[in-house]
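Chemist: Can you look at this prediction? I've put the sequence above it.
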Amino acid sequence: MSKGSPHYLINNRPNIIHYTLWALVAIIFLYALGSTYRNNDPFKCNSLLNDGSFLDSTEHRNWQPSSCMMKKYDTQSAASCLKNRRILFIGDSTIRTLFYSLIKKIEPTINTTSQPKHSDLHFTFNEITFDFRWDPYLNSNSTDILLGESHERSRGLFDKRPSILVMSSGLWYLRHRENGGINGWKKNIDKIFEVITSSPKAYFSIADAIFFAPVEHLVHEKLSPTRAITMSDEDIYKMNEYLKVKQKEKDLLDVPFVFNKIIEEAREETEDGLHYSDEIINIQADILLNYRCNDLLPKKAPMSNTCCNRYPQMKWAQFSIFVVFLVLIPIGVYYKIFEYRSNRLLERIIPSESILFSLLTFGLAVIYMYWSDRTSLFSKSHKQYDVYHFTLLTILYLVGGIFSLKTKDKDQPFLNRDQTDEWKGWMQLSILVYHYIGASRVSGIYNSIRILVASYLFMSGYGHFIFFYKKADFGLNRIVNVVVRLNLLTILLTYVMDTDYLFYYFTPLTTFWFFVIYITMYIRSSRNNSMIFLLSKMALSCTIVYWIILKPGILENIFSFLQIITNINWNVKEWRFRVQLDIFIVYIGMLVGLILIKFQEYKITEKKYWTTIKRYSIIISAIVMIWFLHFEITRENKFKYNEYHPYISFLPIISFIILRNSTQYLRNTTSGLFTFIGKCSLEIFIGQFHMWLAADTKGLLVLVGDGQWGFWWWINLFVTSFIFIYICYYLTKSTSELTNWICRSTIITTTNIKGSDNPPDPNVVQVVDDNNEKFDDRENDNNPLNSIINLCEKLLNNLKIRITLLIIIMWIVNLHYYKL
């Protein structure tokens, strides 16, 4: 790289172009390859019915289908799908337990133990009809009528066509071989399959969805002697293999072979070797509902049920954004890089190369997030907390941090920039592991993560206070720079991912508190040097914010007003919870900033008593840290801890700062790994939602493997993590450059002088004609189009007008986002 060249140039030519254009090609290739490779199961329906494993091998509650995320249906969601429909089960006692499990989704209090055993059953709950026909051989008169050609007789017998039909047969043919045995079962299966799969019309005349359950695997050591003698594993294996052959021949009929995988991994969940616990059968019921209902439920964030579910189609706003980043920006890049015949008009319209590259990088990153979390291109999997995985991942990043330690020769100030970046870095890695493993259910870990989030807000209060106190810069440029830098990625994602702004809670929190700090410091800013006045302002600000957030009705009215004028629907309860948890910590950060400034003014560190103060501060801080760890671990649950958090979170934070700066060596030593992550922390925090995690943080993105535990789980973790951090690194650079571009006092497009070795001055307009001679861009003022462009430039060079236009554009998009 030439000395003095910007980061995007190598020998004064673009470097990032190699990454952005190749990334575009790679994404398109992956998309095409994925579509071709998965076209036999694009929505993971077959994966749901045929493969999976338990992520919790001991409790058997978290079933992971191959390559997708399964929804756990509750009463509301099941009733929403099945309302006014009929559910029909035909078979023996093994399928009857599944029948009861499906009923309990709608009516959890039903008593199934008092129901007759070998007889038909009929129930109606919440306008849903449930029928069970006792027919272990699938050869009764009612079954023949249902599967026969006399559909009128079928309607008369069964009232109306079932939405879900589940049939099962096999074990009774083995138990009572005098009724035909395996050969008799095969003949009956042939007849049933032939009737159902003769044509799509015949299939759907019987039911909306038809399942033929596999012959259940048995736990022989728990079977009664009479059952164990007649029902062998070998015969059951032969019958299921026959079902696999028939299913391949007849595509329409679905056989959920995964039922046997579930019980094979949970053999201890049965007492008689034949019938399994409610928890296991409930998973089988969820599989049926996922297959039948997922695609019928409302398609809105979070998109956490990805099995047998089609993602919603693009809205007009999403499509428009894709056109900008995949068509218009690449055209601009092509013109700047490869077009040597400069057009004077285009030179004034198209931004500089560096801005185009930043826009392209930014756009490709967002599009990658969309394809990762809003399409079926990549697989998704459930999270599962496991102490082994959590501990190992924590050790890995701690070891990386330790081995990248470096010490500066010059003594660094208290809470210096490298130290705060390092602090953000290791906290961010902790939060990433916490989210990836799904550790929120563990109170002790959750409570610690709450302290880390509070630490970010503490630093926000500390940093902004010191800036406003020392610089006294309350101009529009400062506000816009901070707000755009914090929100640029988040706001675009709300449109591209069709999510809620508050969903990315960290950005709204830091933005809200920035405005609180700004207003607090701006009012009568000329008197900020008065300690009494400044502390009084901070106390009054804290009181007002506390009142607005916690008093019922105020936030509700504010959010209702916003809904009316901007068409946004924010969750008041969620926002109140987020702000309330850390309602004091920002003011503590401001107060610490003020104390440090006064320490410097009065040169406290040069006083004789400073050594004593320092020694006791370290001792007290160590005691406080030990006390806090004991306190947060001993709370009975995270909800109890949350009651204390707003009032005690500052204790471990301040104690950590004191201990971290307790010696010169500690103050001057920082971790390169943690500092690197800390500098990208904003993009990493937001980007993890869609390109590392998946399903809007409810699951994990799977690029390699199928999401199940094992070797490929680790490979997928390393692959997705590398891509994730790589993209976030360049996303940080792009976002910073775009923020500077948006917030500049003037926006003027630039171009290199052909033949020049120096990059263009970003503040100077330089346009070149075909003979490499500069020309005055005013010479064509008589051109009407040129006059319009001149007017637009004058308007857009005004920061207030520029920001107002952006706000108006967002307002218009919000009003019409769900209408077109």
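Modeler: Thanks, I have it.
Chemist: Please count neighbours and contacts with C-alpha atoms only from this point.
Modeler: Will do.
Chemist: Show me what stretch 267-285 is in contact with.
Modeler: Here stretch 267-285 makes contact (CA atoms under 8 Å, 6 or more residues apart in numbering) with 60-61, 63, 94, 97-98, 101-102, 216-224, 259, 262-263, 266.
Chemist: What's the separation between the nearest residue to residue 7 once chain neighbours are set aside and residue 589?
Modeler: In this structure, residue 7 finds its nearest non-sequential neighbour in residue 15, 7.9 Å apart by CA to CA, 6 or more residues apart in numbering. Relative to residue 589, residue 15 is positioned 40 Å away (CA to CA, to the nearest Å).
Chemist: Of the two, which one has the most company?
Modeler: residue 589 (26 against 16; other CA atoms under 10 Å).
Chemist: What separation do you get for that one and residue 653?
Modeler: 10 Å.
Chemist: Next: residue 269.
Modeler: For residue 269 relative to residue 653 (CA to CA), the value is 46 Å.
Chemist: got the buried residues for stretch 233-252?
Modeler: Neighbour counts over stretch 233-252 (16 or more other CA atoms under 10 Å) mark 235, 236, 239, 240, 243, 246, 247, 250, 252 as buried.
Chemist: Check whether the fourth one really touches residue 215, as I assumed.
Modeler: Yes - under the criterion of CA atoms under 8 Å, residue 240 is in contact with residue 215, at a separation of 6.1 Å.
Chemist: list the residues that contact both of the two?
Modeler: With CA under 8 Å, 6+ apart as the test, residue 240 and residue 215 reach no residue in common.
Chemist: re the thing from before, quick one: residues contacting the residue nearest to residue 7.
Modeler: 7, 8, 9.
Chemist: Mind naming the longest helix for the protein?
Modeler: helix 711-743 (DSSP state H).
Chemist: Show me what that one is packed up against.
Modeler: Counting contacts by 3 or more CA pairs under 8 Å, 6 or more residues apart in numbering; DSSP states H and E, helix 711-743 is packed against helix 353-373, helix 476-496, helix 681-691, strand 699-702.
Chemist: Put this next to the first one:
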Amino acid sequence: MTAVTIDPDAELLLPVPATAAAIPAQKCVDPTVDAGTTKLQHAFRAATACAAFVVLFSMLVANDVRTGGATSAQAKCNAELSNGKWVFPSNSPPQWNTNTCFASRYRVNDVSKCLAGARVAFVGDSTARAQYIALGKALGMDEAQMERHADKHMEGPSGIELSFYWDPFLNRTDVNQAPWIAEGGAGGVQAAVHEGSQPALVVFSAGHWFMRHEPKGFVEAIIGLRDRVAERHVPGAVTNGFSADGAVERAFIRPVSPVVESKLNEGRRPTLTMAAVDEYNAQLQEFVVNVDSNIEVPPYLTALYSDVADYTEDGLHYDDSVRDNELNLQLNEICNTRLFGANPAGKTTCCVDYSRVRIQQWVTLLGFAVFGGIAWLWRTLNRTGLMANAKTTSHAMQRLSAFLNTYLPTEQTSHDIAIIGAAVTYMLIVDRTSLVLKVNKLFQLPVFGMLVLAAATPGFATMAAEKDTTFLNRHQTDEWKGWMQLAILVYHYTGASSITPIYAVIRVMVASYLFMTGYGHFAFFYKKNTYTFARAASVLVRLNVLSAAMAYTMDKDILFYYFGPLVSFWFIFVWLTMYVGNQHNKSTPFLLVKIAIGAGISTAIVKIPWCLDSLFELLNVAAKTNWDARESMFRLRLDHLVVYAGMLTAFAAAKLSSATIAKNRMHAIWASTAVFAAYAVFVALTPSKIDYNSAHPYVSPIVVVAFTILRNATSDLRTHSSRFFRWVGLCSLELFLVQYHVWLAVDTKGIASLPFEGVLGSPGVGMLVFGVIFVAVASLVAGVSQRIVDCIAGASVSKWRTFGVVAAMVLWNWAW
């Protein structure tokens, strides 16, 4: 019987090529520099130049826009938090998004860590009570039902105590006896609730009761309050823990919240007016802000409440979304420096100074400069003969020339190293300096849909027929990698991870990459039975060389760029499975048993915590890696079966006869269609990502195999593929990695933004400008990566060079 033909380029089904020797010369064509060239390439080159000019100009003004020209840290923070707008995510309540910095979204653990051991007091009317409730909610505390106009107290995690004092006229406090601070003890003042607790944060909020009952008393109240707080204020402790011995460390007076007069009831409408609100806030400015008092009046709250008329039912009390956003802004001011000030990279850019570039990062960049730019210049000058006269001028120059010619890389290799160095330097500038603004993502379903459509349109417009009719042929798999990569890019950029159905589909796409890893490597090893060091080394280096360069430059763990290490882990298992007893690989029972044993061993490693913990501990001792086993275990568990599904699919493709396939083709198509329908229903009914993750390892292999069957259901489907998606597929690894710090920012949590007003500063223009540069950088890097791999671990390179590079990285880890 005739067996189904395996694609002769089956090894190319991997996310990246393996070796230059075994692979036809193909690359991700760089539309910005490749000569000859089409109108599209010229247009892209022009677009890249324009985008680069816009970004360079934006770097000149970014700092001034971000800080509003302020000089003090407090003023800069206020300017950053004030410059924002209300946005409307599709998956959550309205949010206040800052325009010039990435604000933290505080969760229970961060709030607990920031306020650990502190006592927080809210004093005033219902607006103070609302913030007391909001902080309790942020700490995961349930508010007990109590009388509205009464004091309230809660004890939270990490020794935090919350208190609310009903004091709408701010007249319960005086110098000798205050509800929020009381005299007592040899150590001085103490907290009123529990002896020894630290009243480190006090928030006052009042005004509306004055308007209705005592219009002229507001000024006197705030002046008295200002003076009393001054006596108990401990200045200069903003960046440390809340450790003031019973004294007030931070004190705030909220601006008087605006009212919506048209929504007020008849009893409130005559006295609660915006004119009165504006007058009271002007008095706060005059008697508190302008006199350099110890009480802060956050200006960002005025900005926050400037457009909230739709978020109140009675014209006075605002919805929970307003309350929660106010608290989050205040926590960004209070806690960002405390929690993230030492190293804010990847966490926040509001109210913190950017980390200084470490000496190790500078040395890494210097290495790229010496072995890249300088070496390339030297080799170029030598080749063109421009150094001929200089080298003959002295004996010392001749010796230097001989030394450089011996130890510097070749002209081509140094050029490629310079390209990588320029790329990671640009990443460092974008994501580790204040020269480029970073802002929060915003998920809006219409935007997500339009971006998916924009990515799909050129793909379908460039469909073309090819001659290859083999199962999962090269054109198909490049196309598969391409459209999946585009979907992942849109998913990351729009922040769609909180939408369970979208998350589930993206997880299947990641599983598909790993399926191709198992399929492609199995097909190669099964057909060629070749297990050389050069092949294994080149695959591993190709997967991780860019990740390593980025990790050392950006001061990150290489596992942070998880895709290369993830595929590397599974490649090693495929290699070991096929290598052990490879002389018997043509025996079907023997091979199937090997695959089952390999799946069992790898499952045990990723399922039993001490296995991976021990492995990572050993690597840490030997190579100073400091890898987090828990995160790796999570990713490995999610897809611990799909690689073996790929191996079994490749085995079936090699063994099944054409007659058998023809006989069962329709059954397979209908079964695969049913799988897709069932999966769609399952995803739609799955309530959360956690629930989906528990089923994903067992569901995804079935879905991926069903896709391969449907994709190859007819000869037309096998021969047709999209040229655009195929081009993207050839760059898929570089696109995935470069997005971290070029298109995205804050270590993928945020996005890069332009600091301009109007259309030029709109999210759409920013996406296009940074997106064009992102594609250009990724394609440049993709064009040189394989040559770098060949230099380190190619078939013609001594294995000692490969070992030397690895040893140098280990030594650098110890120096780091």
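Modeler: Nice, thanks for sending it over. Everything numeric in this text was worked out from a predicted model, so none of it was measured.
Chemist: what's the TM-score here?
Modeler: In this superposition the chains share a TM-score of 0.79, using TM-score structural alignment, normalised by the length of the second structure; 741 aligned residues with a CA RMSD of 4.3 Å.
Chemist: which one of the buried residues of stretch 233-252 of the first structure sits closest to residue 793 of the first structure?
Modeler: Of all these, residue 793 of the first structure sits closest to residue 252, with 62.4 Å by CA to CA.
Chemist: ok, that closest one touching residue 195?
Modeler: No - with contact defined as CA under 8 Å, residue 252 of the first structure does not count as touching residue 195 (11.2 Å).
Chemist: secondary structure element for residue 215 of the second structure?
Modeler: Element membership for residue 215 of the second structure, per DSSP states H and E: none, as it lies in no helix or strand.
Chemist: From residue 205 of the second structure, how far out is it?
Modeler: 16 Å.
Chemist: Which one of those two is surrounded by more residues?
Modeler: For residue 215 of the second structure versus residue 205, neighbours defined as other CA under 10 Å are more numerous around residue 205 (24 against 15).
Chemist: And the more buried one, how far from residue 600 of the second structure?
Modeler: According to CA to CA, residue 205 of the second structure and residue 600 of the second structure sit 62 Å apart.
Chemist: mind listing the helices for the stretch 451-600 of the second structure?
Modeler: For the stretch 451-600 of the second structure, the helices defined by DSSP state H, counting those that start in this stretch occupy 474-494, 500-528, 533-554, 563-579, 588-607.
Chemist: residues in the first structure matched by the longest one, start to end?
Modeler: Under TM-score structural alignment, the alignment places helix 500-528 of the second structure onto residues 443-471 of the first structure.
Chemist: superposed on the second structure, where does that stretch end up, distance-wise?
Modeler: Here the mean offset of stretch 443-471 of the first structure against the second structure after fitting is 1.4 Å, by mean CA distance after the TM-score superposition for the first structure.
Chemist: What is the aligned counterpart of residue 481 of the first structure in the second structure?
Modeler: So, by TM-score structural alignment, residue 481 of the first structure is matched to residue 538.
Chemist: just checking, that match touches residue 791?
Modeler: No - in this structure, residue 538 of the second structure is not within contact of residue 791 by CA under 8 Å, at 9.7 Å.
Chemist: Which one's more surrounded, those two?
Modeler: Taking neighbours as other CA under 10 Å, residue 538 of the second structure and residue 791 compare with residue 538 leading, 24 against 19.
Chemist: The residue lying closest to the more buried one once chain neighbours are set aside and residue 76 of the second structure, how far apart?
Modeler: Spatial nearest neighbour of residue 538 of the second structure, excluding adjacent residues (CA to CA, 6+ apart): residue 793 at 5.1 Å. The gap separating residue 793 of the second structure from residue 76 of the second structure is 50 Å, by CA to CA.
Chemist: quick one: which of those two has more around it?
Modeler: residue 793 (28 against 20).
Chemist: What is the equivalent residue in the first structure for that one?
Modeler: In the first structure, residue 793 of the second structure lands on residue 743 (TM-score structural alignment).
Chemist: give me every residue that touches its match.
Modeler: Neighbour list for residue 743 of the first structure: 477, 480, 481, 799 [criterion: CA under 8 Å, 6+ apart].
Chemist: Farthest-apart pair in these, please.
Modeler: It's 481 and 799 that sit farthest apart of these, by CA to CA, at 10.9 Å.
Chemist: how about the residue lying closest to residue 86 of the second structure once chain neighbours are set aside, secondary structure?
Modeler: Counting by CA to CA, 6+ apart, residue 86 of the second structure lies nearest to residue 96, which is 4.6 Å off, once chain neighbours are set aside. Using DSSP: H, G, I helix; E, B strand; the rest coil, the secondary structure recorded for residue 96 of the second structure is strand.
Chemist: count of residues packed around residue 446 of the second structure?
Modeler: Residues lying near residue 446 of the second structure (other CA under 10 Å) number 10.
Chemist: Which neighbouring elements make contact with the helix or strand harbouring it?
Modeler: Using DSSP H and E, residue 446 of the second structure maps to helix 445-461. Applying 3+ CA pairs under 8 Å, 6+ apart, one finds that helix 445-461 of the second structure contacts helix 474-494, strand 720-722, helix 723-730.
Chemist: gap between the last one and the chain center?
Modeler: In other words, helix 723-730 of the second structure. Relative to its parent chain, helix 723-730 of the second structure has a centroid offset of 25 Å by CA atoms, centre = their mean, to the nearest Å.
Chemist: for the shortest one, same thing?
Modeler: With CA atoms, centre = their mean as the basis, the distance from the averaged C-alpha position of strand 720-722 of the second structure to the chain average is 32 Å.
Chemist: with the first structure superposed, average distance for it?
Modeler: Here the mean offset of strand 720-722 of the second structure against the first structure after fitting is 1.7 Å, by mean CA distance after the TM-score superposition for the first structure.
Chemist: In the first structure, point out the residues matching that strand.
Modeler: Aligned using TM-score structural alignment, strand 720-722 of the second structure spans residues 669-671 in the first structure.
Chemist: and the aligned partner of residue 62 of the second structure in the first structure, what element?
Modeler: Alignment note (TM-score structural alignment): residue 62 of the second structure maps to residue 34 of the first structure. Here residue 34 of the first structure sits within helix 16-37, counting by DSSP H and E.
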